[in-house]
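Engineer: Predicted model and sequence below, questions to follow.
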Amino acid sequence: MAICRDLIRLDTSNYGTGEGPGERAAAELVMELLTEVGLEPELFESRPGRASVVVRLEGQDPSRPALVLHGHLDVVPAAAGDWSVGPFAAELTDDVEGGMIWGRGAVDMKDMDAMILAVVRQLVREGRKPARDVVVAFFADEEAGGKFGAGYLTREHPGLFEGATEAISEVGGFSVDVDGRRAYLLQTAEKSLAWLRLIADGRAGHGSQVNEDNAVVALADAVARIGRHAWPYTPTPTVDALLRGVADLTGLPYDGARFAEDPAMVDALVAALGPAAKFVGATVRNTSNPTQLEAGYKANVIPGSASAVVDVRLLPGHEVAGMATLRELAGPDVRIETVHQDVSLEVPFTGSLVDAMVDAIGAEDPGATVLPYTLSGGTDNKWLSRLGITGYGFAPLRLPAELDFAGMFHGVDERVPADALKFGTRVLDRLLRTC
């Protein structure tokens, strides 16, 4: 708990420009906490202030493939005026038994960073080794796509991850209430990411004249078509497995063969996940949301060009068809440029690591169910996948049923129960001993 609060107090806001406070202060704290117990971590700066930390723990059986256990040190910005408490004050309140920790990063993801540090420090202090080698990494820049963090390290220092085949990080392992029963969502898939710039060129001129080649009009039409497009419900293996599990818990009907034809059936199962429905509801289809607009410099001047940015998230296996649809929606008068693009991920809900994660949850919360799910956003597992490393989202937290955990990602008043951190630390410790 103390580590989490100390990390939150360090403003590591990532504005997506490559500038800002950076992660250096948090990286130095991580270095201090790891060296204090006798480890020899390394700090890497991709540019001044943009710092990541990596250390490798020797396992009981170093001949086995290594595991990467990673988090990110940056957070999205927070407007203090919107918060009930100071976003970097790390206040501890008595909202729930054991207390609630408030602040930017309490959910995304200094909570998991703190759990990783607590487990690693305890292992070393007690002279215990994990079951296999573990590469522990704290990355910079995840909130802006990872270019200066995981991207930099996987490109420039791939040897740090030598022999690793699997990885664990955000966003999964948290509990939800499903019809009065607790279920944990283990992330086994991520949508692809594409930040696309739409550009329309036209004929500049005086605002008082007739202009049938107005770039703003062409852009506005394209943005409206893309933003209003009703993407069809599309099943993927992970979403299908999740909804089957929810159907088993609730008794609600589910027929995977009718997924696309019966949105109401899908919506009912998604709704049964409570607050987590916000996450899951975005994974039953592709999404494309306009987020930025730019055009003109004066009220009476028709600009020669106009641009917009669209945040596109496509389902695993549907990227090619999705991009073709976007080009059609944009139309012939608007060109598309890529601002940032990254892959989708999807792995089976099977294997020894998955079994170990399920068992670790079951040992601490007997009778709970673990279900796979797809993340609508993305994680640094995308970068690790370029090295052939299979990634999962598993930041285990046992949460109060009424807590809107999913809604606090990038939201205001981020907070996490202190007891949830203690639970997650126990689960991670058990996992490293058995996986």
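Structural biologist: Nice, I can see it.
Engineer: When you work out contacts or count neighbours from here on, use the C-alpha atoms and nothing else.
Structural biologist: OK.
Engineer: starting at the chain centroid, how far to the host helix or strand of residue 176?
Structural biologist: Take DSSP states H and E as the rule and residue 176 turns out to sit in strand 174-178. A distance of 18 Å separates the centroid of the chain from that of strand 174-178, by CA atoms, centre = their mean, to the nearest Å.
Engineer: Same check on stretch 294-310?
Structural biologist: Per CA atoms, centre = their mean, the centroid offset for stretch 294-310 relative to its chain is 33 Å.
Engineer: next one: stretch 130-143
Structural biologist: 15 Å.
Engineer: first to last residue in that stretch, what's the distance?
Structural biologist: Terminal residues of stretch 130-143 lie 29 Å apart, using CA to CA, to the nearest Å.
Engineer: before we move on, what about stretch 54-71?
Structural biologist: Start-to-end, stretch 54-71 (CA to CA) is 11 Å.
Engineer: Report the angle between the helix or strand that the strand holding residue 176 is followed by and strand 174-178.
Structural biologist: On the C-terminal side of strand 174-178, the closest following helix or strand by DSSP H and E is strand 181-190. Put simply, strand 181-190 runs at 130 degrees to strand 174-178, going by axes from the mean of the first three to the mean of the last three CA atoms, to 10 degrees.
Engineer: try this one next to it:
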Amino acid sequence: MTSPPAAIRPEDEVVDLCRDLIRIDTSNYGDNSGPGERDAAEYVMARLTEVGFAPELIESVPRRSSVVLRIPGTEPTRPALVLHGHTDVVPANAADWSVDPFAAEERDGLMWGRGAVDMKDMDAMILAVVRDMGRTGWRPPRDLIVAMFADEENGGRLGAQWLVRNRPDLFEGASEAISEVGGYSVDIDGRRTYLLQTAEKGLAWLRLVADGTAGHGSQVNTDNAVTALAGAVHRIGEHAWPLRLTKTVTQLLDGVAELTGTSYDPEDISTIESLVDALGPAKKFVGATLRTGANPTQLEAGYKANVIPGQATGALDVRLIPGDEHEVMETLRRLAGPDVRIEDIHRDTGLEVPFSGTLVDAMVAAIDAEDPGARVLPYMLSGGTDNKSLHRLGIAGYGFAPLRLPPDLDFAGMFHGVDERVPVDALRFGVRVLERLVRTC
């Protein structure tokens, strides 16, 4: 008599799901010229329908596809929880990589490929946990809204933002959300610590426009648009933004100081930077959350070397400390000067939510169950996530894609970087933590 086949657990298939997703090219070029997310959305639909669910595929425009599924919980009077990912990725230049970025090769215990950390790893964890619900019939305490969004890498305008504006019914009754970029481990003075994202900086992509008098390049021109723009770009690029520690950043620094047995002065940047350095690879994220930053990213003017153009334009990527938006814009207008105007390309809000409450307690407990004795600290993300869009509906968003990582792995540096990769053991660890969380929160 043969034994019945062993039950499939989420950790048994999370690696395969991640591999499959990476192999679907969903590059987002920001101009709707790429392949879109349709193929990945259809893959997600198939994986969910084959275990008995009926998700909805929604397109804002052709091939820009999101998938949403609502699973009733056992305590329907409680607010719903949104568990979301995005299936698009930033483009990858294969010539720069050690491997084919869309081959999803497994080498030395790591899964390589575009999206391995941003964020098809978490997408695979979500799918593995939800598929286990479908196969075995267990249900979470709260209603669970599972979403795989399009277009996150371009601000979510054709994904989460579009759904919030056009289909808010999908998120009815939800109070909290979980997605990227948090829950990953760092080593602090020999103690494994998981960084839970409770805040993210605001976003402003801005255009600088200088108008001048067009003319021959040989003539005297005191109304040169290029000169005006260059001055504005230089002043903004060189501006020293003031130190501004939010509650989240202060809580993180307090925790690192405790773990390292040191102290810091909130007014002394050198003492703060020593704590940031103790975070290892994560210091790239954390170091950018101590103050607002404004980076010039594009310049455009003229069509011929001997013609003074009538207009010159540039672009800025501004990442703002939450709550400082008005002050930052006033400073930018002053630095740009009277001859350069500032226009919006895209703006989104900064977020900061409490490092406390039932959901946070459940996240900490889920980590502790799989990695006893590890610490969990809050941090602010220097970038942004689709939680910004859900915030418009009053949904408090957290970053919790749990991964137990080797201390020397430059995890933060692989976001939008070359040779993106994630340990397969970290995927299996993460899906166990995520399942515990969804079962208990």
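Structural biologist: Structure received. If you're wondering where the values come from, they're calculated on a predicted model, not measured in any experiment.
Engineer: Can you name every helix or strand that the strand holding residue 176 of the first structure contacts?
Structural biologist: strand 181-190, helix 237-250 (3 or more CA pairs under 8 Å, 6 or more residues apart in numbering; DSSP states H and E).
Engineer: List the contacts of it.
Structural biologist: Strand 174-178 of the first structure is contacted by residues 182-186, 246, 249-250, 272-276, 394-399, 401 when judged by CA atoms under 8 Å, 6 or more residues apart in numbering.
Engineer: With stretch 210-223 of the first structure instead?
Structural biologist: Against stretch 210-223 of the first structure from outside (CA under 8 Å, 6+ apart): 198-205, 290, 295, 302-308, 329-331, 333-334.
Engineer: so the strand holding residue 176 of the first structure corresponds to what in the second structure?
Structural biologist: Mapped onto the second structure using TM-score structural alignment, strand 174-178 of the first structure spans residues 184-188.
Engineer: The matching stretch vs the first structure, mean deviation?
Structural biologist: When the first structure is overlaid, stretch 184-188 of the second structure sits 0.5 Å from its aligned residues on average, using mean CA distance after the TM-score superposition for the first structure.
Engineer: Tell me how far residue 261 of the first structure lies from residue 275 of the first structure.
Structural biologist: 25 Å.
Engineer: between the two, which one's more packed in?
Structural biologist: Between residue 261 of the first structure and residue 275, counted using other CA atoms under 10 Å, residue 275 has the larger neighbour count: 19 against 13.
Engineer: Which residue is the nearest non-sequential neighbour of the more buried one?
Structural biologist: residue 404 (5.2 Å; CA to CA, 6 or more residues apart in numbering).
Engineer: Tell me the counterpart of that neighbour in the second structure.
Structural biologist: Per TM-score structural alignment, residue 404 of the first structure is aligned with residue 410.
Engineer: and that match, how many neighbours does it have?
Structural biologist: Residues near residue 410 of the second structure, counting by other CA under 10 Å, number 17.
Engineer: repeat for the one 3 residues further on
Structural biologist: Residue 413 of the second structure is surrounded by 16 other residues when neighbours are defined as other CA under 10 Å.
Engineer: Quick check, it in contact with residue 283.
Structural biologist: No. The criterion here is CA atoms under 8 Å, and residue 413 of the second structure misses it with residue 283 at 9.9 Å.
Engineer: Overlap of the contact sets of these two?
Structural biologist: With CA under 8 Å, 6+ apart, residue 413 of the second structure and residue 283 have no common neighbours.
Engineer: if I look at residue 109 of the second structure, how far off is residue 283 of the second structure?
Structural biologist: Applying CA to CA, the value for residue 109 of the second structure to residue 283 of the second structure is 25 Å.
Engineer: Those two: who's more crowded?
Structural biologist: Comparing residue 109 of the second structure with residue 283 by other CA under 10 Å, the one with more neighbours is residue 283, at 18 against 12.
Engineer: In the first structure, what residue spans correspond to helices?
Structural biologist: 2-8, 24-35, 110-125, 150-156, 215-228, 237-250, 263-271, 277-280, 319-330, 352-364, 381-385, 418-434 (DSSP state H).
Engineer: Mind putting those into a markdown table with distance to residue 15 of the first structure?
Structural biologist: Below are the helices of the first structure laid out as a markdown table (distance: least, CA to CA, whole Å):
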| stretch | distance to residue 15 of the first structure |
| --- | --- |
| helix 2-8 | 17 |
| helix 24-35 | 15 |
| helix 110-125 | 17 |
| helix 150-156 | 17 |
| helix 215-228 | 24 |
| helix 237-250 | 32 |
| helix 263-271 | 32 |
| helix 277-280 | 23 |
| helix 319-330 | 27 |
| helix 352-364 | 34 |
| helix 381-385 | 20 |
| helix 418-434 | 27 |
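Engineer: out of those helices, nearest to residue 372 of the first structure?
Structural biologist: helix 237-250 (5.6 Å; CA to CA).
Engineer: counterpart of that closest one in the second structure, which residues?
Structural biologist: On the second structure, the counterpart of helix 237-250 of the first structure by TM-score structural alignment is residues 247-260.
Engineer: ditto for stretch 102-113 of the first structure
Structural biologist: Going by TM-score structural alignment: stretch 102-113 of the first structure matches residues 112-123.
Engineer: What of stretch 336-348 of the first structure?
Structural biologist: Mapping stretch 336-348 of the first structure onto the second structure (TM-score structural alignment) gives residues 342-354.
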